[in-house]
Each structure stands twice: as structure tokens, then as C-alpha cells.
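*Asks:* This is a predicted model, with the sequence first.
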Amino acid sequence: MGQRDALLHEVSENLLDVLVVGGGATGAGAALDAASRGLTVALVEAGDLASGTSGKSSRLLHGGVRYLEQLRFGLVREALHERGLLHDLAPHLVRRLSFLYPLTHRMWERGYVGAGLALYDGLAGIGDRHGFRRHRHLSRRALLRAAPPLRPDAAVGALAYDDGQVDDARLVVTLARTAVREGATVLTRVRVTGLATRPGHTVATCEDVLSGERFAIRARRVVLATGPWSELTQRMLGVSPVRTRASKGVHLVVPKSRLPMSSALIARTASSVLFVIPAGDVVLVGTTDTPWEIGPGPVLPTGSDVRYLLDQANRWLREPLTGDDVVGVYAGLRPLVDAGSGSGDTQAVSREHVVREVAPGCFVVAGGKLTTYRVMARDAVSAAVRGLGARRSSTATLPLAGASGFAQAWARRDAAAVAAGVPVSVVERLALRYGSDYREVLTLGSGPLGGGTPGSLPGGPLEPIPGAPSLLGAEVLFMAAHEGALGVDDVLRRRSRAGLEARDGGAAAAPHVAALLATALGRDAAWEADQVGRYVAAARMTEEALAVDRDADLVPLLARLREAA
């Protein structure tokens, strides 16, 4: 905790060039962009990195096929360009994924959808070095070979095309690590409670959530990248010209053994788009797209959300899914810029972003989507730093943490596995999570761990955490030392997805993770117990939410969740 205290003191003592508020993809991207221009930068986040929208998406890097129908060609082209660019900047995080679009009409649909995908290919410049292939036409037999869980009579054929996949929360953590590498200060559990403009700078009144201590940060420019919280942060300045509308998106997590698919499925529904997406050892089933009227803060799924997604997925599946097949459920809010149409349909709201100076030296960036985080960040910082003499943005050519030397490190994975005494599959998983830095994780696992500490691992830090087979003890130590993990939830819900891939929500793993974090962070047994209690209580509240059918009925649970946090 000494290093964190020193950073808090440092940012409160000095006048910064840029303060970024918000630790999602856009905020972390803005901190990286500003720091790489040679500016003094701090990012503050009230919760954890990616604890809001950016950690609860469909985990896709895509242009948005459905936006072609809305004639938003510029948005699609921009997103497809960013998809390829991030493939270069973070090859360890980005993967190509084949999508299947099932056809239910024999003649016109194949031509109509095929024409759209041909345009998609053209906008992407398919055939370049990124490995994304042109769309393909499949017969019904070929579709069933590609996706055995589908009903034989569900479709007459399909079109297949490629898009990108990324673990959204790990992308955000990697962006934050890269920003720190470039000189930024990143502080989580720091809540901004007030903003006041002064001649030449803005004063942000802040609270350290962990200690309750209040302090101020002064910065020449402020970038507000607070997603669904955008209007609240603007009101601290006495304005709210950029209005947002929140749309709730819910995803189910199903074991891959239940849905053995290597390609993703995309299909229309009456009120959104159905995705069935393989993601490691699990498959994601999503998503909903419904207005969220409760306001910013925690968001929970309901039983009606789960039933809706099961019903939509089961239209296509040979063996219908039931609630017993679902091992996890998560919900997030999309912050959509409100253009004042008055329509209650969030699907019709633009996914484009806006950057606006809402008070002298204070800039809001809102809207957009995960795929275009870098453009949003670049545009926000470029607007904010005019007059500061900063360099131009270089993030289009700046590899993210773990990217440099990744190809060589991947080629040596067999030797690394032998040296560490672990299966090569473990090294491959680490490499796809940390890039070339997987070697540091293995180094942390080279010695005994915790000697008898509650939650220690009998076989050492390269053994999986009990209750979280996809997570090693050494990873928890790495997350605490290098990725800013300050609690059990940070580890199990974001830096890894172990808490979403176990039926108990990671409760069995929580004591072991808490013990490892206590060792790494210098915490005591009381802190361990408190962490476990909070984590288990939050998991139970998610279960309780699934007994509720309406978002409005979630209000008491959300109040308890805020209090527990």
C-alpha cells in the first residue's frame, strides 16, 4: 500500500496536464494517448478498471454488420480499421473468430445478406495481413458440420464471415499497464466528488474509497470518460449538455461442453441480436438491448432476461438450454448518446461517439463502442490538449503491454513449459492473457508460496486455485504486483473470468485468492475475511436478482449492492 499512498500524495501535490476520470476502455485509452504525447497524466476510477461497461460486453472487436442496414458506412469502416489495427498492437489479446449467419429463406435472403457481407469485406479491405477472411456461402449440411448443436431444420444454409474477439476487461487492464509504462499514474478506488473550474485549471475534489481520505487534484485539462455516469460528472460542473441513455445488455455463460462450437452464431431477434460466442472454456449467449431507467450504478440481470435469452437461443438448438445449463450471468450498461429523438428504442440510437468541451478545460467523451475506444480516446485528448504544445497522437503505432516480443515468446512456449514443469496448454493460456509477459508470471511461480498461509496452494504458485481451475496462484501475485488488483472481485471477475465460469460464482476460490492478495498487499486476516464476505454476498445478490422479473424491482437489491461495495 506504500506505493499507492505515494502516488496519491504525488498527484495531489502537482499540477497535472491531464486528468482522466473513468477507468474503462476509453478512459484507459485516453490516459495512454495523453501520456504517450509527453504530458503529465493521472487516471482516477471510483471502482476497478473495467468494472463498468467495458468489462461486461460481448467481447467482440467488430465493425457492426447490422449498422450497414442503417447506412452507417463511416462507422463500420472506422470500426473495421480499428479491429485490424488492434490485431497489430495487441496480437496476444485479439483473435479471429468465424461467425455463422443462418438463413431461413431459400432465395432472396442469401443474396441480400451476401451483398451486405461483400460490402463489409470491402470496407475492411479483406485479404490483408490480419488474416480475416472473405465471407463464405454454406449449405445446410456445411452449416451443421460447422455448428453441430444447431437443429437440422433451423436453417436452409448460412453465410460465414470473420470478425475479432477480445477479452474486454483484459484489454482495459493492458491499456492501463501501457499507460503507466508511458508515464501515467493510474489510481483505482478514487472517487471524484466535485469539479470546479479555475483560471487555467480545474480542481477535482476526490475521495480515497479505501481510506475515506479527501484530497484535491489540479489539472490543466480534464477528460470525463465516465460512460453511463457522464451526466452525473457533468452536473458537478453545473452543466449537462451531453446527454446519454443507458441500454442494458445481458449475457449468459454456458460451459463449452454443453455447446461445443468453434464458430459463433449471429441471428436477428425481435428486439435485439442473438450472439452465441465461444470464449475459451465457455460460450456466451447474448444479448439484450433494453432501456435502463434506474440510473447509473450497479446493474443486475433479472429472471426475465435469462428466460428471454434462453428462448432466443433455443429457437436454433437441437437440445434446448435450460437454467441448469447456465453457470453465470452478467449485465452491463451501454452508454448511448441521446440525440433527442424521444424514441424509447435504444437499438435505434447511434453508436457513434461525441467529444465536447462542457466547461473551460473540461471535455466529455461519450458513446461509441469497445472496438473504437482508441479513436474516442485520441479525439478526446486531441481536443483537450490544444494549446498545451503536446505531440500528435502515436497510439496507432504503439504496441500494448505484452505485445513486444510476443511472437518469439509464443515460439518458445514448449521450452518454457518444460522449464516451469507445467503443461504447454497452461503456458499457451498465460501467453494469450499476458503476451510476452507470461514469463514474469512463471518467474513468480518459481518459489514456494505462503508456507501454510490459509488459502495457500500445497503444490506451489503454479497450481490452479481451488475452485478456479483456469487461474494459477502466480497469476494472482502478478495481478497484485503489476495490474492493480486490490480485491478478490478484481481478480475473479475482471483480470480473470474465473468468477463467471463457476456455478458458485467463484465463492470456493475467494478464500484462496484473498489469502494470496493479503500476502502480496501486506493485509491482515481481518481484511481477508472481509474480502471473502463481500465477494460471496455480491454473488448471492446476483442469484437473488434472477428471482425478479422487472428491472424496477431490482432497486432494493441494488441499494444493498452499493452498500456492500
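*Replies:* Alright, I've got the coordinates. Residues are numbered from 1 along each chain as shown.
*Asks:* going forward, measure contacts between C-alpha atoms and count neighbours the same way
*Replies:* Noted.
*Asks:* From the contact counts, what lies against the helix ranked longest in the chain?
*Replies:* Longest helix in the chain by number of residues (criterion: DSSP state H): helix 525-545. Applying 3 or more C-alpha pairs under 8 Å, 6 or more residues apart in numbering; DSSP states H and E, one finds that helix 525-545 contacts helix 488-489, helix 510-521, helix 555-564.
*Asks:* Out of those helices, which gets nearest to Ala415?
*Replies:* helix 510-521 (27.6 Å; C-alpha to C-alpha).
*Asks:* Skipping its backbone neighbours, what lies nearest Gly24 in space?
*Replies:* The shortest distance from Gly24 to any non-neighbouring residue, by C-alpha to C-alpha, 6 or more residues apart in numbering, is to Ala50 (4.7 Å).
*Asks:* nope, Ser496 is what I meant
*Replies:* Leu471 (7.2 Å).
*Asks:* do Ala416 as well
*Replies:* Ranked by C-alpha to C-alpha, 6+ apart and with sequence neighbours excluded, the top spatial neighbour of Ala416 is Val427, at 7.3 Å.
*Asks:* which ones are touching the one you found?
*Replies:* 413, 416-417, 438 (C-alpha atoms under 8 Å, 6 or more residues apart in numbering).
*Asks:* so Val254 touches Asp324, yeah?
*Replies:* No - Val254 is beyond contact range of Asp324, at 9.5 Å (criterion: C-alpha atoms under 8 Å).
*Asks:* And here is the other one:
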Amino acid sequence: MPVQHDREFDPDRPADMGPLYRAEAWRRLGDETFDIVVIGGGVVGVGSALDAATRGLRVALVEARDIASGTSSRSSKMFHGGLRYLEQLEFGLVREALRERELSLSVLAPHLVKPLPFLYPLTHRYWERPYVAAGIFLYDTMGGAKSVPGQQHVTRSGALRAAPALKRTALIGGIRYHDTVVDDARHTLTVARTAANYGAVVRSSTQVTGFLREADRVSGVRVLDTESGETTEVRAHCVINAAGVWTDEVQALSKTRGQFRVRASKGVHIVVPRDRIVSETAIILRTSSSVLFVIPWETHWIIGTTDTDWNLDLAHPAATRADIDYILDRVNEVLVSPITHEDIEGVYAGLRPLLAGESEATSKLSREHAVAEVAPGLVSIAGGKYTTYRVMAADAVDATTDFIPTRVAPSITERVPLVGADGYFALINQCEHLGERYGLHPYRIRRLLNRYGSLIDDVLGHAADDPSLLRPLAAAPQYLRVEVVYAALNEAALHVEDILARRTRISIEYPDRGMNCVQEVADLVAPLLGWRPEQAEFEVRTYRERVEAEIASQRQPDDASADALRASAPEFRAEILEPVPVPD
């Protein structure tokens, strides 16, 4: 391997968040005083760290588990404006989201955010076409058709040519429009690495266990390294609570009353092989309570989502048989060839952090975000949607300015491309040449560019002294062995689950959920992360037990029984503490 583990941390490559960076980050957390400490490694948290760092502030971010381990790796994989929110008259939210979508598509993350054509099947004569067309026209004029085509009306025959999988009786015509798709976990990780590139200290497996105070003011946090059991205190002028669905739990640690409450809404998605649905376009379907997306995902389709209240384990929300049956029932209403349980290769459940309102229906709770000063030196942010993470982050940092002794510059992240974005468009045009250089098929190069952008040379550079790393994983051939190495040495992956569930999406893209390649992954990263044989064995065993528990939970009829099965599985980060107040 071309890696020297005895060298010092390289300050010229701060975005390489490997073992050396992690050790240096722990030292800095205990030694330095920061302007802001951000709690939470979801997209809003890492976005806040990036916003603060690019304003010239000293910022640290701590995450109890892995970057994007919660909601930010379990979305519908769309960076969208929220077409359905027009019907709820949330025009401001849609306009804001469309502006953010355009920024990411064209400037901030073109290597990660991709245009995606959609078909909206029409089912009612006379009134529905003008009604939906008016909504999509508004969507397009608000900014939805800048870098992508506007709406196109099609007859029933035209819709069926685009999506032969649909029953002829399931529609009378259709409207085509565009939105975007994104690998949410990879995007969140890239925001985190960009924040680190601009000086932020970003550290996972680092749990907040309490708050520091000076008089009546919050002055930092106590943290626990959930890998080693070490503790330290991190001093800061202000703390941002961006913990998503854990907002209320982190709030409890501060012993102050919050100004809003967060409710968790469970959304379940299923993943099926691409050949099970014949269509050249994504499909959006109306249901009685919401919408159902059928989204192309490389060699698969992602179908979802549900929208139900969740009051159980926040770390591992469980999909039930009822959730899966709901999705199958809805999608099979319109498909010529029904999807069965046997077709499903992946299932995942995520929790939306919704601002609690008076309505009992979670689908009607606000997707707007809220920022509040909870106590002097403590700001909380919650709500919102993935697409508007950058706006949410800027608002959170704006709310800290009264606590920071120096002048705070305005947000500039709309002009800060994420790492890997610079040069992406030129590299896409050079796939043939890059393929010749590395001995890889141009298709493979294009796929790597759409995951790493202009960092592709850094990724493939790890194979310079070991060409075997350019081989695919034996049981997950979409991914190269070098991507596993890169995840451990450059992308802050600490456990096999981090790699199989988030650095790659093997856990939802293969029928075995990664069980057949976990040993190969462990063998690759063990020497890089300094695992002893018993630790490597623990990683493999724990992953397999967690997958078995997850699959078993998906056969259960209700949330309580499914959650009990998921909770019985062992944890990788065994030192995770329950979020209870720690005495001062």
C-alpha cells in the first residue's frame, strides 16, 4: 500500500479524513477554543460546519455515530423542489428548494446531483391535466426549468412508450417534467470533507454527553470518543444543535426548555432490480395521503415512501411487513407485472425530523425549518428538507453571531463548490483517456466520476503500488476494492457498516445486503485501521447479525415487534450512551 501510517497529519490535505486526521482532530477538540461547535453529522450539521468555516470562523463538528448515519442516508435520494408542496401552498419553500437544486446541479455538486426525467400519469379526464399542468408550470417558472427541460404533455400512447411497465388502464395520459437524484450519504460526506478542507474539525464516533457552562451561558460540550472511551471538553463561544430527530434528546442535556418540538416520521423505501420495471423515466404516483416515487438507481429502482409516526428507537427505525405491503400494493395498482416480496433486494427506513404541529397527520406537519436561541450560547435548528440544507445552515450560523466576539462575515456557500466539483465537466469528456490510463472501462470511469468527481485520481492512486485494488469486489462487482481502501483512509469510515451502508450502498443494492462481501471488506481495511484479528472478526460477525435482524424485522406486522428485533442486534459503537442529562 502506498500509505505511510507513521507520518504526521498532512495539513495540506485536510479533506482526507482518515486515521491521522482523526487523531489530530481529537487533540484539537481538547486544546483549542472554537467559535462554534456543531452537534450532528447529518446534512444540516455538516452544512453548518461548512458555512461557518467559509466565513472564517473556528468550527468543530461532532457526530455520535457516522457521518450521515441517520436521516441523511435514508431519504428518497432526490434533490428536489417539492412539487407536492405547491398543493399545500408552501410557495416559499418550493421556490427556495428549486433555487438550491439549481445551485447544486450547476455549481456546487454537479458530480453528485443529476437531472432526472419524471412521468406524472394522469387518471382523470377534463380537469386533471390543466390542474397538474398549472402546478408544474408554476414549478418550472419558479426555477424548476433552468438547467433542465420544462414540462411536456403526452397522450396515453406517449406515456406508455416512455413507461411500458404501466397498465394501459392506469392512465389516460401524462405530463413529463424534470427533477434530480442524488446519493444522499455520499453528498453529506462530501459536504463534511469540504468543511474539513476549509479548516473545520469534523469528527465522527464522538458523542456529546453534556454541556459546559460559564454562569448562565453555554460555553461548550463534553464529548466521549465512542471507539476508545476517552473523554474531553470542547470549549466554544456557541453551540449549534443540528441533531435532526435527536434534537429533543440533545436539548434535554442542556437542561433548558426548547422553543419547538421535533416529531419523527418514518419513511420506508424498497429497492428492486432495474429489469422489474420497464421505463425510461422515473414515475410519480398520487396516493390517498401523499405521493409514491419510482426512481431509477443505477441497476435498481427505489420505490417509496411511507409517512407514519415513529416513537421508538431513533438510531435504527425498522420497516415492517405492513410498510412493505403498503408500497407494493400502491405501486402494483399501476404496473403490468406486479412486484413481489421475492423481487425486493433492499429495504431501508429513515426518519424525517418534522416540526411538531397541531395536526396528527405527519404528512401535514411543516417541512419549513426553525432556528431558535434555546439558551445564551446554544442555538437549535430543526425541520426543513434535504434540498434546503445550505439555507438552513446559513440561518443557523446567522443565529450565533451575537455570541461570537468577532465580526462574522455573511454566508458565501452559494459560491463554494464541494470537493470533487471543480473540473468535473471536463473529466466527463475525458472518460476514454482516463480509462486507458488506469486500464478501466470508460463506464467504470464515468461511475467513479459520478461518485468522487475530480478526486478520482486520489481514489485510484491508492492502487499505484497494488493493481489488485482495481479489481471489483467479488460479491459486489459494481464497486472496486480501491473504493473500500479510500473509504478507510480518506473518508472517515471506521466500521464495515460505514462502508457497506454509506460509503457504498451495497447494503441496499445486493440481495444478500452485503453479507457475502463483508469479509473481503474487513480484510482490506483491517491493516489500514489497525484492527487486531479479534476486532476484524467482531466487525464481520456484528454486520451479519445486524443484517439478519433487519431482514427478520421486515417480516414483523407492526413497529413494536420490528423495533424489538432490530434493537436486539449488537452495535458497532458499543460505547454509545443514552442521551440523559449529565450533572454539572
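*Replies:* Structure's in. What do you need? These numbers come from a predicted model, not from an experiment.
*Asks:* re the thing from before, list the ones among the contacts of Val427 of structure 1 that structure 2 also has?
*Replies:* Contacts conserved in structure 2 for these, using both residues aligned by TM-score structural alignment, their matches' C-alpha atoms under 8 Å: 413, 416-417.
*Asks:* Burial check on the aligned residue in structure 1 for Glu491 of structure 2, number of neighbours?
*Replies:* Correspondence of Glu491 of structure 2 to structure 1, assessed by TM-score structural alignment: Glu483. Look at Glu483 of structure 1: counted by other C-alpha atoms under 10 Å, it has 19 neighbours.
*Asks:* circling back to that earlier point, could the contacts of Val427 of structure 1 go into CSV alongside neighbour count and secondary structure?
*Replies:* Shown next, in CSV, are the contacts of Val427 of structure 1 (neighbours: other C-alpha atoms under 10 Å; DSSP: H, G, I helix; E, B strand; the rest coil):
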residue, neighbour count, secondary structure
Arg413, 21, helix
Ala416, 20, helix
Ala417, 17, helix
Tyr438, 24, helix
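*Asks:* Report the two of these separated the most.
*Replies:* That would be Ala417 and Tyr438, which, of the contacts of Val427 of structure 1, are the farthest apart (C-alpha to C-alpha) at 11.0 Å.
*Asks:* Just the buried positions in stretch 529-549 of structure 1, please.
*Replies:* Neighbour-count burial for stretch 529-549 of structure 1 flags 531-532, 534-539, 542-546, 548-549 (criterion: 16 or more other C-alpha atoms under 10 Å).
*Asks:* Sorry, slip of the keys, the one I care about is stretch 58-74 of structure 1.
*Replies:* Buried, per 16+ other C-alpha under 10 Å, within stretch 58-74 of structure 1: 58-65, 67-68, 73.
*Asks:* Just name the closest of those to Arg560 of structure 1, please.
*Replies:* Closest to Arg560 of structure 1, out of all of those and judged by C-alpha to C-alpha, is Ser58, at 26.9 Å.
*Asks:* thinking again about what came up before, for the match of Glu491 of structure 2, give me its contacts.
*Replies:* By C-alpha under 8 Å, 6+ apart, the neighbours of Glu483 of structure 1 are 173, 177.
*Asks:* Residues contacting stretch 360-380 of structure 2, please?
*Replies:* Contacts of stretch 360-380 of structure 2 (C-alpha under 8 Å, 6+ apart): 93, 216-219, 237-242, 247, 256-259, 265, 289-290, 307-309, 354-357, 359, 381-385, 392, 395-396, 399-400, 403.
*Asks:* Among those, name the ones in helices.
*Replies:* Those of those lying in helices (DSSP H): 93, 247, 392, 395-396.
*Asks:* ranking those residues by neighbours, who comes first?
*Replies:* Busiest of these [other C-alpha under 10 Å] is Ala396, holding 29 neighbours.
*Asks:* quick one: what's aligned to it in structure 1?
*Replies:* In structure 1, Ala396 of structure 2 lands on Ala380 (TM-score structural alignment).
*Asks:* quick one: its match and Ala30 touch, right?
*Replies:* Yes - using C-alpha under 8 Å, Ala380 of structure 1 makes contact with Ala30 at a distance of 7.2 Å.
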